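[1] got a structure for you, letters missing:
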């Protein structure tokens, strides 16, 4: 199966009159943890329940470690970290723990995963209007 895309124009800059066309990904479906467990069952000797409880446990552990300030590295997948921020203050004493907030969870893909991007096959959407 290939990664499908459609072609869209992007609004040109005010001074630029030339129209440009770009590939825009088409997302198929959002694969939930239950589907992953079902697919993994077909690839190994574990039951769907075993895999599902392992994946749920992994998510729980990742959350716990991220909340403690750890980075979570899943070999061949990547590293998850939690970023934090605060407003700017006039003195260091004003930047108290109650004024710091979690901003987002960051993901940095493993080099092996990134290298495999060269093997992705692309297919233009058949319904795309040229």
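    Yes, it's here. Values in this document were obtained by computation on a predicted structure and should not be read as measured data.

[2] Please make it C-alpha for all contacts and neighbour counts, starting now.
    OK.

[3] What segments of the chain are strands?
    3-10, 20-25, 72-74, 78-86, 100-109, 122-124 (DSSP state E).

[4] Which residues does the longest helix along the chain contact?
    Taking DSSP state H as the criterion, the chain has its longest helix at helix 48-67. Helix 48-67 has contacts (CA atoms under 8 Å, 6 or more residues apart in numbering) with 33-34, 37-38, 40-41, 71-72, 80-82.

[5] would CSV of the residues you listed with distance to residue 61 and neighbour count be doable?
    Output for the contacts of helix 48-67, formatted as CSV (distance: CA to CA, whole Å; neighbours: other CA atoms under 10 Å):
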residue, distance to residue 61, neighbour count
33, 16, 13
34, 18, 15
37, 18, 20
38, 22, 15
40, 20, 16
41, 22, 17
71, 12, 16
72, 9, 17
80, 12, 20
81, 13, 19
82, 14, 19
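
[6] Put this next to the previous one:
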């Protein structure tokens, strides 16, 4: 499946009078993958049961949070590093720098180089195909309006990248 992007006009915050530039903005379609959907995919690739996989993933999250909340980073080899960071308020005096100055805490993730997206990838598993949302919508509406012109009798592929996925993305989602 292709990765869809839309074109976003952004102006420089430093030059309010500039015309701005268009930037590609990646779009996420549909519902996010969940622990259940990932576990089902993992089950199909291993000899483990669905219950075993869910149990391992759930326990992994619990143990990872335990380690993070005890001040450790969590390094998963060939995946990445999880760590905590905080948004804080600074103080003039060292004695006034207290835990109450911590406003929010986030979990950060830094992907290892082995899973980081690579635009120059040549292997099929790592190759990314990008599709312009406007072109994708034009193609879908042309396919819907031009079905009578289809001489071959087959339904045209609704996705511009030639993907044979089961679902056509809903642009309203």
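    Right, received. Where do you want to start? Computed from a predicted structure; not experimentally measured.

[7] on that earlier part again, mind reading off the mean deviation between the longest helix of structure 1 and structure 2?
    Comparison of helix 48-67 of structure 1 with structure 2 after fitting gives an average deviation of 0.5 Å (mean CA distance after the TM-score superposition for structure 1).

[8] In structure 2, what range does that helix match?
    Per TM-score structural alignment, the counterpart of helix 48-67 of structure 1 in structure 2 is residues 50-69.

[9] Provide the secondary structure category for residue 143 of structure 2.
    Counting by DSSP: H, G, I helix; E, B strand; the rest coil, the backbone at residue 143 of structure 2 sits in helix.

[10] Distance of it relative to residue 137 of structure 2?
    Distance of residue 143 of structure 2 to residue 137 of structure 2, given as CA to CA, to the nearest Å: 10 Å.

[11] Also residue 10 of structure 2?
    The value you get for residue 10 of structure 2 to residue 137 of structure 2, if CA to CA is used, is 22 Å.

[12] Please say which of those two ends up with more neighbours.
    residue 137 (17 against 12; other CA atoms under 10 Å).

[13] one step back: what two of the contacts of helix 48-67 of structure 1 are the furthest from one another?
    Spanning the widest gap among these are 41 and 82, at 31.0 Å by CA to CA.

[14] returning to that earlier point: let me have the contacts of helix 48-67 of structure 1 in JSON lines, extended by distance to residue 113 of structure 1.
    Formatted as JSON lines, the contacts of helix 48-67 of structure 1 follow (distance: CA to CA, whole Å):
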{"residue": "33", "distance to residue 113 of structure 1": "20"}
{"residue": "34", "distance to residue 113 of structure 1": "23"}
{"residue": "37", "distance to residue 113 of structure 1": "21"}
{"residue": "38", "distance to residue 113 of structure 1": "23"}
{"residue": "40", "distance to residue 113 of structure 1": "19"}
{"residue": "41", "distance to residue 113 of structure 1": "23"}
{"residue": "71", "distance to residue 113 of structure 1": "18"}
{"residue": "72", "distance to residue 113 of structure 1": "16"}
{"residue": "80", "distance to residue 113 of structure 1": "14"}
{"residue": "81", "distance to residue 113 of structure 1": "18"}
{"residue": "82", "distance to residue 113 of structure 1": "21"}
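
[15] follow-up on the earlier one: residue 46 of structure 1 is nearest to which of the strands of structure 1?
    strand 72-74 (20.2 Å).

[16] Now find how far off-centre the closest one is within its chain.
    14 Å (CA atoms, centre = their mean, to the nearest Å).

[17] average offset between it and structure 2?
    Counting by mean CA distance after the TM-score superposition for structure 1, strand 72-74 of structure 1 comes out at 0.8 Å.
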